[in-house]
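**Q** I'd like to go over a predicted model; first the sequence, then the structure.
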Amino acid sequence: MKAKEIQDLIDFIAKSGLDEVNIETESFKLNVKRSSSLVTKAIETTSQQIFAPVATPIAPVVQTVATQPVVSIPAAEPVAASSNTVIVRSPMIGTFYRSSNPETPAFVEVGAEVKKGQVVCIIEAMKLFNEIESEVSGRIVKVLVENATPVEYDQPLFIVEPN
């Protein structure tokens, strides 16, 4: 299941009356629950289970167990209604890298043209390197994060002027 499909599933569940959905394949397990009170989140590992109480207001909680990372990638959002730019945000917490290794050039530079689906950076999370793709075609106006620095979920990474 691709990240976009998972995002669409979560959005569908949020809009529907469903309280819980469980999907399991050979490569991952996905549990989505909606609750208005205290939620207990369990993430299975190979040797143990970890339980942590999490207080959340009526929002989906995603639990995954996978051999490959399951990444929810938010769509790029307009910076302002009157502006002709979009902002590409981080889909996860991790370390931001502009290139695949220190000896290679950055994936994109200011002024570079990007296409939808083109890799613009890498975010390392828990020793896994996740390629982050542009959600829009256009020109990079600004890089908002320094190389090899920590980023938060939903943190702005790039400003793109769409074609």
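**A** Looks like it came in fine.
**Q** For the rest of this, base every contact and every neighbour count on C-alpha atoms.
**A** Will do.
**Q** Could I get the full set of strands for this protein?
**A** 20-24, 28-35, 38-44, 49-55, 59-66, 77-78, 86-89, 94-97, 113-114, 119-125, 128-133, 138-143, 149-151, 156-162 (DSSP state E).
**Q** now the fifth one, how far from the centre of its chain.
**A** In terms of Cα atoms, centre = their mean, to the nearest Å, the centre of strand 59-66 is found 13 Å from the chain centre.
**Q** hold the first one in mind and look at this next one:
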Amino acid sequence: MDIKEIQNLIKFVAKSGASEVKLEMEDIKITIRTGSEKTETTIVQAAPIAQPAAPAPITTQIIDPVTPAPAAANDDSKFITVKSPIIGTFYRKPAPDKPNFVEVGTTINSGDTVCVIEAMKLFNEIESEVSGKIVKVLVDDSSPVEFDQPLFLVDPS
């Protein structure tokens, strides 16, 4: 795995909203942790098996400067976040040939379906627990989502 692939992985994890991702392959282990301040990546690469007296594993930390501006966080504080209740794949529409459940600017009521999350071949309709106007869609269509990951920002006013 080269540095470009690692950087792309860091950016993907930062955008996904996941708090921690671990990736283990035959000769490399990568752990990416995201927080409110920074994204931290630890890469542990084992020495090749052919060398019997290998030095200790190499540990590298890469701090990714891709963090949201504090001003943007303050603007979002007046909005309510609709979060994923389960792990699965996020879909904005009920079928490929159907329109999206909601768009930015759509007014929703409590109980309205805002998306579908597929988990173990079951499609679960996710209903809004709040009423308001959709301000931002935080997840791309057909993307994996984690439990409690923010999906939408809703303006309750």
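**A** That came in fine, so what should we check first? All of these numbers come straight from a predicted model, not from anything done at the bench.
**Q** Could I get the TM-score for this pair?
**A** Their TM-score after superposition, calculated using TM-score structural alignment, normalised by the length of structure 2, is reported as 0.51; 85 aligned residues with a Cα RMSD of 1.8 Å.
**Q** returning to that earlier point: out of the strands of structure 1, which gets nearest to residue 14 of structure 1?
**A** Across those, residue 14 of structure 1 has its closest neighbour in strand 59-66 (6.8 Å, Cα to Cα).
**Q** now that closest one: which residue numbers in structure 2?
**A** With TM-score structural alignment applied, strand 59-66 of structure 1 matches no range in structure 2.
**Q** For that strand, buried residues please.
**A** Counting neighbours by 16 or more other Cα atoms under 10 Å, one finds that the buried residues in strand 59-66 of structure 1 are 60-66.
**Q** Could you do stretch 73-81 of structure 2 as well?
**A** 79-81.
**Q** same question, stretch 28-35 of structure 1
**A** 29-34.
**Q** Which part of structure 2 matches that stretch?
**A** Stretch 28-35 of structure 1 maps onto no residues of structure 2, going by TM-score structural alignment.
**Q** and what of stretch 91-105 of structure 1?
**A** Going by TM-score structural alignment: stretch 91-105 of structure 1 matches residues 85-99.
**Q** same check, this time on stretch 139-156 of structure 1
**A** Taking TM-score structural alignment, stretch 139-156 of structure 1 hits residues 133-150 over in structure 2.
**Q** Could you check how far the matching stretch is from the centre of its chain?
**A** Centroid separation for stretch 133-150 of structure 2 versus its chain: 8 Å, with Cα atoms, centre = their mean.
**Q** mind listing what's buried in that stretch?
**A** Within stretch 133-150 of structure 2, the residues that count as buried by 16+ other Cα under 10 Å are 133-139, 144-146, 149-150.
**Q** can you check stretch 110-128 of structure 1 too?
**A** 113-115, 118-124.
**Q** Before I go, just wanted to say thanks for your time.
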